[in-house]
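>>> model the structure of this input:
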Amino acid sequence: MLEKQRQEIDQLDRELVALFEKRMAVVTEIGEIKKSQNLPIFDEAREDAVIQRAKKRLINSEYAPYIDEFFTDLMKTTKKFQQNLMK
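This is a model prediction of the structure:
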């Protein structure tokens, strides 16, 4: 009964992983620029703008609190990655 939906989730997960890798490649470039220019990793205004744009792109507003959490967690992960680049 759930097999069709699980297969769809599996396909979406494959797509998410590919997008995650693309995003992390750009995050790496940004981290290297920040390191070379001695810039801070955390930019609160930028993070707020990213989350607000994501919320505006939603079709189903019921997901708004969850997209907020999703992007907050994603940016937490990327900041941790950039911290490792700075070492």
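
>>> drop to CA atoms for contacts and neighbour counts, all remaining ones
Noted.

>>> in which helix or strand does residue 25 reside?
helix 3-36 (DSSP states H and E).

>>> for that helix, packing partners?
Packed against helix 3-36, as judged by 3 or more CA pairs under 8 Å, 6 or more residues apart in numbering; DSSP states H and E, are the following elements: helix 64-86.

>>> the helix it packs on vs helix 3-36, what angle?
Relative orientation of helix 64-86 and helix 3-36, computed by axes from the mean of the first three to the mean of the last three CA atoms, to 10 degrees: 40 degrees.

>>> and helix 64-86, what does it pack onto?
Packing partners of helix 64-86 (3+ CA pairs under 8 Å, 6+ apart): helix 3-36, helix 44-57.

>>> of these, which approaches residue 87 most closely?
Nearest to residue 87, of all the helices and strands packed on helix 64-86, is helix 3-36, at 9.3 Å by CA to CA.

>>> got the buried residues for the closest one?
24, 27, 28, 31, 32, 34, 35 (16 or more other CA atoms under 10 Å).

>>> list the contacts for the fifth one?
Think residue 32. By CA atoms under 8 Å, 6 or more residues apart in numbering, residue 32 lies in contact with 85, 86.

>>> one more to line up against the first:
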Amino acid sequence: MELSVYRQEIDALDRELTNILERRMKVVAKVAAYKKRHHMEIFDPRRERQVLDKIAALAEHEELAPYLRNIYQCIMDESKNYEREHMKL
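You can find the predicted model right below:
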């Protein structure tokens, strides 16, 4: 198969991921509003560990689990940044 075909597939997946991540961030904004109303901290280390463990367990290919954990750590870090911005409003 040609490289261009693989790149087209990646482009299509990137569109899907972007849509899903935007939907996730909308929920993060709701979480931020809830935490603000209830005077809760943004960072919950126990919850973060649970999410990362769940993601690693969901990986169909075990060798990808550490990479997925790293990706999700970045997603959660940016989610916390987004929460901070929303809690300032």
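
>>> dump the helices and strands packed on helix 64-86 of the first structure to TSV, plus distance to residue 71 of the first structure.
Converted to TSV, those look like this (distance: least, CA to CA, whole Å):
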stretch	distance to residue 71 of the first structure
helix 3-36	12
helix 44-57	6
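
>>> circling back: what about the helix holding residue 25 of the first structure, distance to the chain center?
Distance of helix 3-36 of the first structure from the chain centroid (CA atoms, centre = their mean, to the nearest Å) equals 8 Å.

>>> check the mean deviation of that helix from the second structure.
With mean CA distance after the TM-score superposition for the first structure, helix 3-36 of the first structure departs from the second structure by a mean of 0.4 Å once superposed.

>>> likewise stretch 47-54 of the first structure?
Here stretch 47-54 of the first structure, set against the second structure after superposition, deviates by a mean of 0.5 Å using mean CA distance after the TM-score superposition for the first structure.

>>> contacts for that stretch?
Stretch 47-54 of the first structure is contacted by residues 67, 68, 71, 72, 75 when judged by CA under 8 Å, 6+ apart.

>>> recalculate using a threshold of 10 Å.
44, 46, 55, 57, 64, 67-72, 75-76 (CA atoms under 10 Å, 6 or more residues apart in numbering).

>>> aligned to residue 47 of the first structure, what sits in the second structure?
Matched to the second structure by TM-score structural alignment, residue 47 of the first structure sits across from residue 48.

>>> number of nearby residues for that match?
When counting by other CA atoms under 10 Å, one arrives at 15 neighbours for residue 48 of the second structure.

>>> quick one: the residue nearest the centre of the second structure from residue 21 of the second structure, how far?
Of all residues in the second structure, the one closest to the mean position by CA atoms, centre = their mean is residue 75, 3.5 Å from it. Residue 75 of the second structure sits 9 Å away from residue 21 of the second structure, going by CA to CA, to the nearest Å.

>>> give the buried residues for stretch 81-89 of the second structure.
So for stretch 81-89 of the second structure, counting by 16+ other CA under 10 Å, buried means 82, 83, 84, 86, 87.
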